[in-house]
Every structure is written in structure tokens, then in C-alpha cells.
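S.K.: prediction below, plus the sequence it came from.
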Amino acid sequence: MRKTTLAVLSIFVVVMLLQFACRKVDSLTPVDNPDSEWLSGGSQTAFDQGSGAFSHAFSSLPANLERIHEIGDAQFNATFVSAPAPLNPGLGPIFNNVSCGSCHVSDGRGKVPGLGESAANMLFRLSIPGEGEHGNPVPVPGYGDQLQTRALFGKQREGDVTITYTETGYKFADGTSYSLRAPTYTFNSLYMTMPGNVLLSPRVAAPVFGLGLLEAIDENTILTNADPDDKDGDGISGKANIVWDVYSQKKVLGRFGWKANQPNLLQQVAAAYNGDIGITTFLFPKESSEGQTQFDSAPNSKGYELSDSLLYSTHFYVRTLAVPVRRNVTDSKVVEGKALFTSAGCIKCHKADMRTGVDVTLPQVSNQLIHPYTDLLLHDMGTGLADNRPDFLAGGTEWRTAPLWGIGLTQKVNGHTNFLHDGRARNLMEAIMWHGGEALSAKNKVNNMSQKQRDALISFVESL
């Protein structure tokens, strides 16, 4: 009897899922079709609203590519150890973490450390004033461009950073109170004296799902939205970052990272292996510690540590992670919040609709109507959020518009609601109220909303 009941229930669930999926997939193309809003990643949308929502492969991969995705998944979560070792050798000698998945937990967002916790899901970019050979930030002598907070046994880490917060109270126009916490970063346990003019930029790990779709957006589509001189006079002057492509040895459009300082996913992955874990690849064959006074600065004589096939499998894994489906799209409160999001001007940077180009190497990302809520451009966010550290063309107050898709599932997947580049915002409203610069007008409109309107606005963002 129990087996019969379960069988009937299973058939019912399958039928309902098929009906739901067919109704949505049928509405992929028209931008003005409300049903298409459900499909944040176009046909590469995952129908999961639980703790695994960020970790699904594209739905239409053939078996051979599914296998590559699986290998990349294992590699993304592989724990590296010091060499020699039969499996995953090469860690360090200095590093920030031991695996990709240790920072990007469940392929999601990093968390700022609590009292007494290490900054395992954060990293700290370093540089000194000036420009490098390719317009890049200038590394700090003896430290490089990233503070390495951990080291192998018998080695000395570069140092650590203590984070303290100053709380300041504010009021919305209707008298409702809120507060923002401003972080202060202090170096400690440094292995050698740090120059007095060091520029520091803290970064939390960003979600990695949907990146293949963002990479597939045609460059001209991104540049069309750029208006660096604000010629239309709307107060929004998004600009492109132009960065160095290590493989092609030329300057190209940047689109990944908090300041759009990486040109493509392959370089993003290889740079993270090198800078965060101390793993060398064909793109970055030198140890991250090279040139630092506590280590032998000779080039790695044994060749690079991660094979091309494993690097490419990790790259393919990140490239083929699906985007979670929207929730509550037709809910009246969410609909109201969407209208407020638009009228406040948030939509000018967090653009809802993009269409990918044609990629013959991966048809699954081609010609997709997606809803990432980003323009992938740099915007001046004001002095409150400034790190005062230039990165190629990105100024000290400029940040790339963060994609908002999936943001409402952060609590379910990652167990926290820390937002912005350094995790200072403890919820979505705090993140909004930190906006300044080009976003000041939008923030002021939110400040003047009623409590009911603010609740609707947050409901909309949580639905993404």
C-alpha cells in the first residue's frame, strides 16, 4: 500500500514539474513576456530553491560534457596539500585557503569573519601607488599584490588583518531607525615591515554560478551601455575596465571580479589558484611567493603544478553552473517592489535583461535571454564604499555592478546575509543604504520611501 501511494505521489510530482518547466521554457524569447522573468539563466535555469541552488550544471549538456563538469566539480572542491603528495600536491608555500570551495562555499558568497574567526572567505588585495607595465596595480615589495595569511608548516605567513567596526545610526525619512557598520582594517603579525603607502582592498568571495552566461554576453552589448562622460545627463556614467589578458598578451575588456579586473573565466580561475592557493598553472607558472624575501625567488624549476586538463575542467565547471530560478514573480508585493526598483533608478546599473551572443564552442550559452541585473560596468559608488585602490582603469571609488540573480537565496545556501565587496552590509537594506556616488539619487529615493514600500522593494530583490 505504501509503495503504491509513493508511486502515485511520484507521478504527480513529475507531472507538475513537467507542466511548470514547459510553461516556462515556452516563454524564453519575448522580453516583454512576464513568464520569462522566472528564467534568470534562460534555458540554463535550475529549478531548485534550496541549499544546493547554486550548484547545478547546465541542463542540456551532453554526456561527455557532463563528465567534464563532474571532474571540474571534484577539482573545485579538492583540498590541496604540500608537495610531495600523491593527490593534489603543490599547496603554498604561502596561501589564503586550501581549495576553491573553501572560499566559494556551495558555489556561493563568502562570509566576513566573526569575533575570533579567521578571514578564510576573504582576501586582501595590496598595491602601492602607480601603474605596472600593463596598467595593473603595482605589487608591494616583499608582499606582492595579495596578503597571504597562511603558510605551510615551517614557513612564515605574510601576516593577518584585524577587522573592527564602527556603528553609526541613521533614520529613514519616515523616522524609522537603521544603522550601518564601517570596517577598519589593521595589519598585524607581519613578517616584515609594510611600506607606509600600501593600498589595501578587502574582498569576500563572490558567487560563481552563471558566470559562463555572463562571459557569453557580446562585448559590444556591454560597451553599448557604457556612458563614461554621462552624455545623456542621467547621472550614471558606467565605464568599461580594460585589463591585461595573460594568454593573448593584450589589453581587453574586463568583466569578472569586484572591479572587473579579469578578462575571462580561464584567467580568473588560474589567478585564483595561484594567488589564493599557491598553485601554479601554464598561465601563472611562477609561485605567488616569488620575489618575496623569505623565500627562494628562483623560478619554479619543476614546471607548473596543476595540469592543463585539470585547470580546464575547473574552468568548465564554473562556466557551466546554472542560475537558480526566480521566486514569487507574480506576488503583488514583489510586483510593487519591482516598480519601486525601477522608479528609484536602480535598474540603470542593475540591468535586468541581457542577451548572450553565439558561442560555437558551447551552444548552451548561446542566444539566451538572461536576467542577471548587472551591466558589468564600473560605477563610482562614492567615498563610503571606496577602497582608494585603483585597478587598471577602475578608480578607488569604482566597482563593477554586482549581479543580483540568486541573491535572495544567500541565507539558504550560505547561512548569512553579508553583502557588498567586503561583507560590511548585514542585510540587503544596509547594502542599499551604503550606495553613494552615481547611486546616491537612487539611495535617496529609497530613504524617502515608506516602510511598506521598503518592504516591497526588499521582497523584490529577495525574489531574484
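M.R.: Happy to help now that I have it.
S.K.: switch to C-alpha atoms for all contacts and neighbour counts from now on
M.R.: OK.
S.K.: residue 443: what secondary structure?
M.R.: helix (DSSP: H, G, I helix; E, B strand; the rest coil).
S.K.: is residue 168 in a helix, a strand, or coil?
M.R.: At residue 168 the chain is in strand, as set by three-state DSSP.
S.K.: surely it touches residue 181?
M.R.: Yes - counting by C-alpha atoms under 8 Å, residue 181 is a contact partner of residue 168 at 6.3 Å.
S.K.: quick one: which of these two has more around it?
M.R.: With neighbours defined as other C-alpha atoms under 10 Å, residue 168 and residue 181 compare such that residue 181 has more, 16 against 10.
S.K.: separation between the more buried one and residue 199?
M.R.: Separation of residue 181 from residue 199 (C-alpha to C-alpha, to the nearest Å): 21 Å.
S.K.: quick one: terminal-to-terminal distance for stretch 437-450?
M.R.: 23 Å.
S.K.: same check on stretch 311-329?
M.R.: The straight-line separation of the ends of stretch 311-329 (C-alpha to C-alpha) is 38 Å.
S.K.: next up, a structure to set beside the first:
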Amino acid sequence: MNLQLTRKQRANKSKALASVGALLTFFLAITWLSGCDQAQQNSAPKFDPSELAPGGQATIKNFNYRSFIQPGAHLKGLDRVDFWAGFTFFEMPWVAAPASTTVRDGLGPLFNTHSCLSCHSKGSRGKFFAEGVGEQSGLLIRLGPKHSTAPEVDPVYGGQVQVRTIDAVKKYLTDDLKPEAKIDLAFEYIEGRYADGEAYQLRKPIIKLTELGYGELADGIGLSPRFGPNIFGMGLLDSISDQDLLNQEEINDTDGDGISAKYNRVPDVVTGKQAIGRYGFKAKHPTLVQQVTAAFTHDIGIVNPLFPNEVCTQAQTACQQASKLTNPKGEHEIAQRLVQDVMMFSQHIGVPPARDLQSEQAQQGRELFYQLNCQSCHTPSYTTAANAKVESLANIKIWPYTDLALHDMGPGLADNVLEYDADGQEWRTPPLWGIGLQQRVQGQQLYLHDGRARTISEAILWHGGEAAASKQAFSQLNQSERQALLKFLQAI
């Protein structure tokens, strides 16, 4: 076989290669230009010095790292006194009635915890308990429908599992007052690697109810674990205008970017109308006062002006008997004036200042945050409404990094429980301000709705659904880039 090419063959081959090269050059140029356009589209905006004070005037002036519970710098004089007065009702444990103190009695009859502080240690998240069967406060179990034809709540257990009962009146009851259940927790561990080969491990909680006190759950009722969130900056989130939120709503993803923000429409117990949900992992409550007073009733058993009924269902006769013994007149167990004190505290917990945010590494991470399109759900900033409910929280530039909207986070994080307009894969975008301080302040860091993630990296790697592309882009970063992004998140 003749392996030598003729001069004509060589010439034809050169022309063919030149044509291929021209096409390849053209393709690469188009790809490069497209990449430039995309990078420019997702490039970080110019750094704003106000980012150093995420809560604006309501940022904590001298953050001491011992606790997140500190008033914002905007609070002055007697308002600061009222703030700490409200804190006492957050911190001190409630006791069963009747008791020597009528201000702090009314616990139960069924309840999860004695105080707000046990679910929000130092103003952040609760303490996660080890694997096994237990009664604990930081993690609670909501009950809800798995599908549209299931009951809204369990007819026997209601909408939330209560793991504790009061003891004082049990001897006077004709029926047995029992805890509703205990929580059985185990973890499944998932190994993985980043694109550069570095290994990571995720843990997935496997949660069951055991020792059910009143029979099995109804068909179609599912479990939704919730791990108490951070509570600082809540008054500022309450002060964002509805319109600023609704401007972000895009249920049908009209721009085709794969992100479809949706706001949960929920009942406002004060007005009796539908409103935009802002609080809770599925945005169940529209206002801060509703979130706080609902927690008093459903977590501690303290009935109040907004939630005046005990959590006892019709099937729980012992709970009803205990309620009549401890609160025979059916009075509010926390008076309206004391609710106002608690709200003074809840509205004005300041936001920690940013830390080392202007460092070269943090600024590189800031650029990556936008390039990975994280800001599509974690909206960086707002200016609170001019007519905000609390005058001192009006017209403040804030940096919470949340749109407070529901997003499909994929099957990996799904609880498969419906909550108003939220489906089984949808969760509200949590604020990111102060996210990097949990380890230093609390000695632990636990993220996501059920506390499964032990690091910020793990939390990102659990993202799916609408956030899958951003998660995938994060996993493709090299170690230096990942550390830069984490540095930014730890700094804001």
C-alpha cells in the first residue's frame, strides 16, 4: 500500500484542515463571547459599604460573640429597658398552673418545651440530640397532609407532636395524660467527591415516631421535622413591604432561568384575611406577632390573645380535663401587655455586623456568590418600608440574603407534606446574615430545616430542584474557590 500522499492530496488535506480550524475558531469565539455575557450577567455589583452593617441602624454596635441576643444600635433609652424586660419571658421557663407565680404559669397540658430559649439557644438554633429515642426541644415534628385529599391535621394528634406533659394534675384525672410520642432519630451517611477529588460526607436524618400515646397517625398524614431557626433581625424582615416581595414572584418561571419564586398565601389570624407568609420553614405565618404567639401555644402550651385554644384535640380527653383544672376560666395564660413586651424584644434583636468582608478572599467569594446565581433566591438587600409597623425599623437598608419565597428544593430535602400553598418539596429561602457565627457563638453549626447539615458546604450540597445548577457549579469549583465562597458566607 502506498502511504505517501501526492502533492494534490496534501493540498486538499490542508484546505480541509483550514476549514475545520476556521469553524472551530468561530465556535470557540461564540462560546467565549457567550461565557463573557453570562459572567457579566451574573457578575457581582459594586461593593456597597452598607454591606458591612447588614441590619442598617439595627445592626449590633459592639457584638460580643457570647450570644446573638443583643439589641440593635437603633434602640435607645427606655426602649432598651423594655427590650430586656421582654427577654425575661423568652428566657425564663414556664411552669404548670396553679403556681406561686401567676405571671409565668400555664405550661401545657401537652407541650414540647418549657421556654423559648431551649429552641433558640443564644438567639440561634437549638441543641440537636444524638441518635436514638428521646424527648428534646430543638427539633419538633409537624404533622400535615401528604396529598390534597388527606386531612389538614391529624384528627387525634393535631398539627404538631407534643413530647411532654405536665405532672401536677395527673392524679386528679380520670383518663391517662400521656405524651403524644417520642422521636426516634437515626442518620444515613452519604459519601461524595467534588470535581477536584476532595471527599465530603452528607448526613440524612431518618426520623420516626415511637411510643405513640393515642394510637396510629391517620392515613395520609406525614412528618415534617423542624429545627428552631435564628431569631435575630426578625423585626426587619417584618418591615419589608409586601410589594417588594411580590415584585420577585415568578411562579411560572417566565424568564426561563429555572427559578420560580412563589409566596405562600396563609391566613392572618388578626385580620382574618389571606396574607403573604414570611415566617417558618414553609412560610406558614405572615407576621412576626403571629409567629411568636403561635409558638407560645403550640410549643409551650401558653394560650394567648391570638391563639386562645389549647392544643388538645377532641380525642384527647385527659388533656381537656387537665386544661379545665389548670385554667378553669379559659383565660389567656400570657396577657396582651406581656405579649407586647415579648414583641418589643422579638422585633429589635439586632443583626451581627459583617466580619472581614472586605478581605481579598471574601471579595473573591462575593463574586462567586453572584456567578453561581445564588442571589436569584437569596436576594441580597432591601430597604424596609417607609410605613413599617415599627417606626424605628422604617427606611433601613438591610442585607438579609433572602427573598422569603418558596422554592422547589428537590427530592433530597423533601418532607412530602403540604402546608397551605407549599408542596412537599418547597421551602422558604432562609436569611443568610450571621450564618457564619453559629460555631463561634454556640459551639455548633447546624443548617437547613431539620439541622442535617453540619457545615455551610453540606447545606449547599443538599440543594436540588431550582438550586441544582448552583449546587453543581459549587461542586465544580476548586478548593481555593470553595474556600473563598465560604469565607464570604461566613463574613456576611
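M.R.: Perfect, I can see it now. A quick note: this is a predicted structure, and the numbers were derived from the prediction, not measured.
S.K.: count the residues that sit near the residue nearest to residue 170 of structure 2 when sequence neighbours are not counted.
M.R.: Leaving aside its sequence neighbours, residue 170 of structure 2 sits nearest to residue 177 (C-alpha to C-alpha, 6 or more residues apart in numbering; 6.7 Å). Neighbours of residue 177 of structure 2 under the rule other C-alpha under 10 Å: 25.
S.K.: show me the helices in structure 1, by range?
M.R.: With DSSP state H, the ranges of helices along structure 1 come out as 2-25, 63-76, 100-103, 211-215, 219-224, 265-272, 308-319, 332-343, 410-414, 428-433, 440-447, 451-463.
S.K.: how about the ones you listed in CSV, adding mean neighbour count and distance to residue 382 of structure 1?
M.R.: Output for the helices of structure 1, formatted as CSV (neighbours: other C-alpha atoms under 10 Å; distance: least, C-alpha to C-alpha, whole Å):
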stretch, mean neighbour count, distance to residue 382 of structure 1
helix 2-25, 12, 40
helix 63-76, 18, 35
helix 100-103, 22, 28
helix 211-215, 23, 26
helix 219-224, 14, 22
helix 265-272, 19, 27
helix 308-319, 21, 32
helix 332-343, 18, 20
helix 410-414, 18, 26
helix 428-433, 19, 12
helix 440-447, 19, 8
helix 451-463, 19, 22
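S.K.: so which of those helices is nearest residue 186 of structure 1?
M.R.: Closest approach to residue 186 of structure 1 among those (C-alpha to C-alpha): helix 100-103, 21.5 Å.
S.K.: what's the average distance of that closest one to structure 2?
M.R.: In the superposition against structure 2, helix 100-103 of structure 1 averages 0.9 Å from its aligned positions (mean C-alpha distance after the TM-score superposition for structure 1).
S.K.: Provide the aligned range in structure 2 for that helix.
M.R.: Using TM-score structural alignment, the residues of structure 2 aligned to helix 100-103 of structure 1 are 116-119.
S.K.: how far off centre is that stretch?
M.R.: 16 Å (C-alpha atoms, centre = their mean, to the nearest Å).
S.K.: cool, stretch 329-346 of structure 1 as well?
M.R.: 24 Å.
S.K.: whereabouts in structure 2 does it align?
M.R.: Counting by TM-score structural alignment, stretch 329-346 of structure 1 corresponds to 357-374 in structure 2.
S.K.: is the residue nearest to residue 170 of structure 2 in contact with residue 315, as I believe?
M.R.: No - counting by C-alpha under 8 Å, residue 177 of structure 2 sits too far from residue 315 to count as a contact (11.8 Å).
S.K.: so how far is the longest helix seen in structure 2 from its chain's centroid?
M.R.: Counting residues, the longest helix found in structure 2 (DSSP H) is helix 7-41. Distance, stretch centre to chain centre, for helix 7-41 of structure 2: 48 Å (C-alpha atoms, centre = their mean).
S.K.: repeat that for stretch 415-432 of structure 2.
M.R.: In terms of C-alpha atoms, centre = their mean, the gap separating the centre of stretch 415-432 of structure 2 from the centre of its chain is 10 Å.
S.K.: residues in contact with whatever residue of structure 1 lines up with residue 421 of structure 2?
M.R.: Using TM-score structural alignment, the equivalent of residue 421 of structure 2 in structure 1 is residue 393. Residue 393 of structure 1 makes contact with 135, 240-243, according to C-alpha atoms under 8 Å, 6 or more residues apart in numbering.
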